[in-house]
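K.L.:
Sharing a sequence plus its predicted fold:
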Amino acid sequence: MRDITDTFQPNIYCALINARNWARGKKHRISPSGEQNIYRVTDGQNELFICRRKRHNRSKNGVLAGVEALAKQYSLEHIPLSPGDWFIDCGANIGELGVWAKNRDLHYIAFEPEPLEARCVNLNAFGGENRVNRLALWSEDTLLDFFSKPGTADSSAIEINDFDAVRKVQAKRLDAILTDLPANNKVVLKIEAEGAEPEVLAGSENMLSKIAYIAIDCGFERGKESAHTFTETNNFLVDRGFRVEIAKFPRMTMVYKNVQNV
C-alpha cells in the first residue's frame, strides 16, 4: 500500500521526517540532494545518498551504524581483510558496502543495473565519479529482460511477482570483466542477485580460484515461486573447493571460504 507521504514534494517530505526524527531522538536528518529523486542523509558527521525515501530510517542510529548493520547481515566482520584487499559487490544497491569497504581501505568494484541506485553508488563510494558497472551479471554475455522493483530492492533478471516494469539490460559474465585480479591480495566476492545467484556464480567460474571468500544471499527470492538458491549454490561452490564458514538464518546469507586459496 502506498504511503500518503510518497506524494509529498521533497522539501515538505524532508521537513516532516526531520521534525519526527527530532521528536523521537533519532540522529539522522534528510534533505534533497539537488539531483532528482536522490536524497542526502546525514547524522552530522557522515552522509549517505539514497533514492528510495523510506531507506533513510536505516541511518536512525547514525549513518555508519546503518552501514555496519548491513555488513553484519553478510557476516563481513568475520572475514580477515587488510588494506589493499579487494571487495567485489554484485548487487550493490546504493553502495552502502562501498562505504564499508572505503573505511577499510579496500579496493571496491560495484555492479548495479538500477539507474538511480547506481548513481547513489557513485555518490557514496566513488565521490560522484561514474565508476559503477551498470549492468547485470549472468552466465553468458547477452541481453536480458530485467524485472524492476527497486522500491523494495527486489529487482531481478528472473521474472518476479508484481514487478513495476520490465526493460532490456546488458548482462555479462563476471569473469569476462575482471580478468586481472591480484595475486597478492585477498579478494572477497559478495553476491546479492535476487534469486539469480546460480547464474552469477556460473559466470564467475573462471576466476573463482582467485577468490578467497564469497558472501552470498541464498534466500527465498528466486522467481515467482520465491524459491531459495542454497542447494544449487552450495553444490556449485563445494565442487570447486569452497566450504561454508558461516551460515546465517533465516535470511540464508552464507560465507564460503576457498580452502585452496586461503
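P.N.:
Happy to help now that I have it.

K.L.:
Only C-alpha atoms from now on, for both contacts and neighbour counts.
P.N.:
OK.

K.L.:
Check which residues of the top helix by length along the chain are buried.
P.N.:
In the chain, assigned by DSSP state H, the helix with the most residues is helix 10-24. Neighbour counts over helix 10-24 (16 or more other CA atoms under 10 Å) mark P10, Y13, C14, I17, N18, N21 as buried.

K.L.:
can you check stretch 230-249 too?
P.N.:
For stretch 230-249, by 16+ other CA under 10 Å, it's F230, T233, N234, F236, L237, F242, R243, V244, E245, I246, A247.

K.L.:
gap between it and the chain center?
P.N.:
Its chain's average C-alpha position is 20 Å from that of stretch 230-249, according to CA atoms, centre = their mean, to the nearest Å.

K.L.:
Put this next to the previous one:
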Amino acid sequence: MAIRDKQSDFYLVASRPARVRRYKFGIKSLLSAMLKNYCVDNLVFDSPPTIIDIGANIGEFSMGARLLLHPQARLICIEPDLVDYAALIQNIGLSEYSKNSCLNIALSNQSGEFDFYLNNDSGDSSLLRNEHIKRILKIQVRTLDEIVDEILDDHEFISLIKLEAEGSEPEVLEGAADTLKRTLYVTADLGPERFGETTYSQCRELLQLHGFTEVMSRGHRYLFKNDKLTSTKKPKEALLL
C-alpha cells in the first residue's frame, strides 16, 4: 500500500492498513520525529555514512536517515518479518547499482534456524516467546559479525547502528563483537520488551566493554558513542551538534 506525503512528492509503501494512521501528520514529519526519538537528529556526516538498521520494519528509520542525515547514506537493513520485508525492499530502492542491502533474517549470538514468534499487528514479532503470539515460524538467524564480514570490506567503518530487536538486543550485541570495534555510534530501543523488563543495563554493560559511552537518551532510546574509535582511527564524519 503506497502512501504519499501530504506536503511533498515523498511516498512510502506500508506493510499493512493498520499502520496508515501513523502518517496522518505527514511522512516526513514522522521520519523526522523518529530520528529525534532515536537521538540521532543532530548527527552530522561530512561523507556518506554506512548505517545498519536492525529491526528495520518497513525502513522508516533508514528512509529518515537518507532524507535528513545524508542523501547518499549506504544502508544495510535487517528485518525478519516477511510482510514488513516486502515493503522494506520497495522503500529502500534496491537495484543492481545500489550498495544498499536488505536481509530477511533475524540476528542473535549464534547462527541457525530458530522459532520466530509473529505478532504482525503490533510489530512485536520476536525470537522471544511472548503472550501476543499470532503464529510461529522457522527463520534463519545469523550474527551481525557474519553479515558485516560478508558485505563490508575489512577497512570500512560503520557510522551508525540502529538496534531494535524486541527484547533480544543483548544477544544481537553479543554476536557483534568485531562489528562494534569499527562502529562509531549505536542507537538502541531498550524498552521493557524482554518479558516486561528493559534491556538497558545489559546492553550498556556490553557496549561499555567495547569502549562505548552513553551520550544521551529519550525515553527508552539511547545513543552510545565509541570512544576507542574516536581516539584513534575514525570515519570522516563524526560530529554531534
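P.N.:
Nice, I can see it. Please read all numbers here as calculations on a predicted model, not as lab measurements.

K.L.:
so which of the buried residues of stretch 230-249 of the first structure comes closest to R55 of the first structure?
P.N.:
Looking at these and their distance to R55 of the first structure, the nearest is A247, at 25.9 Å (CA to CA).

K.L.:
my read is that closest one is in a strand, agree?
P.N.:
Yes: A247 of the first structure: assigned to a strand according to DSSP: H, G, I helix; E, B strand; the rest coil.

K.L.:
Need the counterpart of it in the second structure.
P.N.:
The pairwise alignment with the second structure assigns A247 of the first structure to S217, based on TM-score structural alignment.

K.L.:
ok, which stretches of the second structure are strands?
P.N.:
Here the second structure has its strands, by DSSP state E, at 2-4, 11-13, 43-44, 50-54, 74-78, 101-103, 106-107, 112-118, 135-142, 158-163, 183-189, 212-218, 221-226, 239-240.

K.L.:
Next, format those as a markdown table and append distance to L30 of the second structure.
P.N.:
Listed next are the strands of the second structure as a markdown table, based on distance: least, CA to CA, whole Å:
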| stretch | distance to L30 of the second structure |
| --- | --- |
| strand 2-4 | 13 |
| strand 11-13 | 12 |
| strand 43-44 | 18 |
| strand 50-54 | 17 |
| strand 74-78 | 19 |
| strand 101-103 | 22 |
| strand 106-107 | 25 |
| strand 112-118 | 25 |
| strand 135-142 | 30 |
| strand 158-163 | 17 |
| strand 183-189 | 17 |
| strand 212-218 | 16 |
| strand 221-226 | 16 |
| strand 239-240 | 22 |
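
K.L.:
Show the contacting residues for the alignment partner in the second structure of E47 of the first structure.
P.N.:
In the second structure, E47 of the first structure lines up with Y11, judged by TM-score structural alignment. Listed by CA atoms under 8 Å, 6 or more residues apart in numbering, the contact set of Y11 of the second structure reads A2, I3, R4, D5, I27.

K.L.:
again, but for V67 of the first structure
P.N.:
Applying CA under 8 Å, 6+ apart, the residues contacting V67 of the first structure are S59, E96, L97, V99, W100.

K.L.:
on that earlier part again, among the contacts of Y11 of the second structure, which one has the most neighbours?
P.N.:
In terms of neighbour count, I27 stands highest of the contacts of Y11 of the second structure at 22 neighbours, by other CA atoms under 10 Å.

K.L.:
Tell me which residue of the first structure matches up with that residue.
P.N.:
Under the alignment (TM-score structural alignment), I27 of the second structure maps onto V63 of the first structure.

K.L.:
hang on, that match packs against G44?
P.N.:
No: with contact defined as CA atoms under 8 Å, V63 of the first structure and G44 do not form a contacting pair (9.3 Å).

K.L.:
on that earlier part again, E77 of the first structure: which of the contacts of V67 of the first structure is nearest?
P.N.:
Using CA to CA, W100 is the member of the contacts of V67 of the first structure that lies nearest E77 of the first structure, at 10.3 Å.

K.L.:
Skipping its backbone neighbours, what lies nearest the counterpart of the closest one in the second structure in space?
P.N.:
Structural alignment (TM-score structural alignment) places W100 of the first structure against G64 in the second structure. Closest residue in space to G64 of the second structure, ignoring its immediate chain neighbours: L31 at 4.9 Å, by CA to CA, 6 or more residues apart in numbering.

K.L.:
ok, the one you found to F212 of the second structure distance?
P.N.:
Distance, L31 of the second structure to F212 of the second structure, by CA to CA, to the nearest Å: 26 Å.

K.L.:
How much space separates the corresponding residue of the first structure for F224 of the second structure from F87 of the first structure?
P.N.:
Here F224 of the second structure is matched to Y256 in the first structure, going by TM-score structural alignment. Distance of Y256 of the first structure to F87 of the first structure, computed by CA to CA: 14 Å.

K.L.:
what's the answer for R55 of the first structure, then?
P.N.:
23 Å.

K.L.:
Neighbour count: the two, which is higher?
P.N.:
Shown here are R55 of the first structure and F87; by other CA under 10 Å, F87 has more neighbours (24 against 15).

K.L.:
Let me see the contact set for the more buried one.
P.N.:
Taking CA under 8 Å, 6+ apart as the criterion, F87 of the first structure is in contact with A101, L106, H107, Y108, I109, V187, V188, L189, K190.

K.L.:
go again using 7 Å as the cut-off
P.N.:
Residues in contact with F87 of the first structure (CA atoms under 7 Å, 6 or more residues apart in numbering) are A101, L106, H107, Y108, I109, V187, V188, L189.

K.L.:
Could you check which residue of the second structure pairs with it?
P.N.:
Matched across to the second structure, F87 of the first structure falls on I51, judged by TM-score structural alignment.

K.L.:
So the spatially most central residue of the second structure versus S168 of the second structure, what's the distance?
P.N.:
Closest residue to the average C-alpha location of the second structure: D53 at 2.6 Å, with CA atoms, centre = their mean. Between D53 of the second structure and S168 of the second structure the computed distance is 15 Å (CA to CA).

K.L.:
about what we covered before: doesn't R40 make contact with the match of I27 of the second structure?
P.N.:
No: between V63 of the first structure and R40 there is no contact under CA atoms under 7 Å: 10.9 Å.

K.L.:
Could you pull out the residues contacting both of these two?
P.N.:
Common contacts of V63 of the first structure and R40 (CA under 7 Å, 6+ apart): E47, L48.

K.L.:
picking up where we left off before, need the buried residues of stretch 230-249 of the first structure in a markdown table with distance to E140 of the first structure, can you?
P.N.:
Shown next, in a markdown table, are these (distance: CA to CA, whole Å):
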| residue | distance to E140 of the first structure |
| --- | --- |
| F230 | 21 |
| T233 | 17 |
| N234 | 20 |
| F236 | 17 |
| L237 | 18 |
| F242 | 22 |
| R243 | 25 |
| V244 | 26 |
| E245 | 29 |
| I246 | 29 |
| A247 | 29 |
